[in-house]
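1. This is the structure alone, sequence omitted:
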């Protein structure tokens, strides 16, 4: 429960800074993905469901749960459940293998004040900046 509470706190902080963030916990045969974003439900719901489906596939689970939170208040906006039997799918396998890998971009300039090496990272991971995004930000 502490891991879930800490993950939700990190997601909310990161979403307030970046506009959206997510956190996933896998269990024995299921899991939970928590998203926080400012997007309208018509955009947020399909994004959450797609992410849940990929996480469900990567964990070889038959069901997965999701929550979308308001970054401003932490209130639950909506919940989702994805249920269908797991089976191998080459395209899903390739997409699931890309989870957590950020695409390369021309510029990764961060907005906001400059962080010190020992400050908490801007991504909301809870790690020190030097152990998290310093190298990726070109430091």
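-> All right, it came through fine. Note that the coordinates shown come from a computational prediction; the quantities given were computed from them, not determined experimentally.
2. From now on I want contacts and neighbour counts done on CA atoms only, so please keep to that.
-> Fine.
3. Pull the residues that contact stretch 35-49.
-> Where contact means C-alpha atoms under 8 Å, 6 or more residues apart in numbering, the residues beyond stretch 35-49 that reach it are 11-12, 15, 19-23, 33, 66-71, 80, 82.
4. also this one, for the comparison:
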């Protein structure tokens, strides 16, 4: 553990963990290869941009991705190449933006987008009714 890793006992009963940063986990470990909906980040070393994108896309999930860079070309390339439903450049992400359609790629998606402009379509149950008043 680079930071955290323990139970957040000050939050009372329940399954709460401290914000945690882990290094040295192999790419195929559950810590890296599964979605963790909690304050946990696994850091993987990469020799450069191409390897970093390859590692990021190697997971069966694709909810969200972030890239921090000063290079606009790298940012635009990452936005295109990242296999994620939400991509942020120079911003952190929790994987959800309430003003935008929510959903990921690959195993992170149910196929629907229930927020943003897509919300009306998601929450509408269509019905067709024909009436012959005669």
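-> It's in. Note that the structure is predicted; figures quoted are calculated from it, not measured.
5. So after superposing, what's the score?
-> Laid over one another, the chains give 0.28 as their TM-score (TM-score structural alignment, normalised by the length of the second structure), with 58 aligned residues with a C-alpha RMSD of 4.1 Å.
6. Filter the contacts of stretch 35-49 of the first structure down to the ones in helices?
-> 11, 12, 15 (DSSP state H).
7. and the gap between the second one and residue 45 of the first structure?
-> Put plainly, it is residue 12 of the first structure. As for residue 12 of the first structure, its distance to residue 45 of the first structure is 17 Å (criterion: C-alpha to C-alpha, to the nearest Å).
8. out of those two, which sits in the busier spot?
-> Neighbours per residue, other C-alpha atoms under 10 Å: of residue 12 of the first structure and residue 45, the larger number sits with residue 12, 27 against 20.
9. Make sure the more buried one is actually in contact with residue 21.
-> Yes: with contact defined as C-alpha atoms under 8 Å, residue 12 of the first structure and residue 21 form a contacting pair (7.3 Å).
10. just to revisit the earlier point, closest to residue 130 of the first structure among the ones in helices among the contacts of stretch 35-49 of the first structure?
-> For these, the minimum distance to residue 130 of the first structure (C-alpha to C-alpha) is 19.9 Å, reached by residue 11.
11. Could you report the neighbour count for the closest one?
-> Residue 11 of the first structure: 26 neighbours (other C-alpha under 10 Å).
12. Residue 131 of the first structure now?
-> Neighbours of residue 131 of the first structure (other C-alpha under 10 Å): 12.
13. Ok, residue 8 of the first structure next?
-> Neighbours of residue 8 of the first structure (other C-alpha under 10 Å): 21.
14. OK, contacts around it?
-> So residue 8 of the first structure contacts 23, 34 (C-alpha under 8 Å, 6+ apart).
15. and it, what helix or strand is that in?
-> helix 2-18 (DSSP states H and E).
16. Show me which residues of that helix are buried.
-> Within helix 2-18 of the first structure, the residues that count as buried by 16 or more other C-alpha atoms under 10 Å are 7, 8, 9, 10, 11, 12, 13, 14, 15, 16, 17, 18.
17. Output those in a markdown table, with distance to residue 94 of the first structure appended to each entry.
-> Output for the buried residues of helix 2-18 of the first structure, formatted as a markdown table (distance: C-alpha to C-alpha, whole Å):
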| residue | distance to residue 94 of the first structure |
| --- | --- |
| 7 | 26 |
| 8 | 28 |
| 9 | 30 |
| 10 | 28 |
| 11 | 26 |
| 12 | 29 |
| 13 | 30 |
| 14 | 27 |
| 15 | 27 |
| 16 | 31 |
| 17 | 30 |
| 18 | 27 |
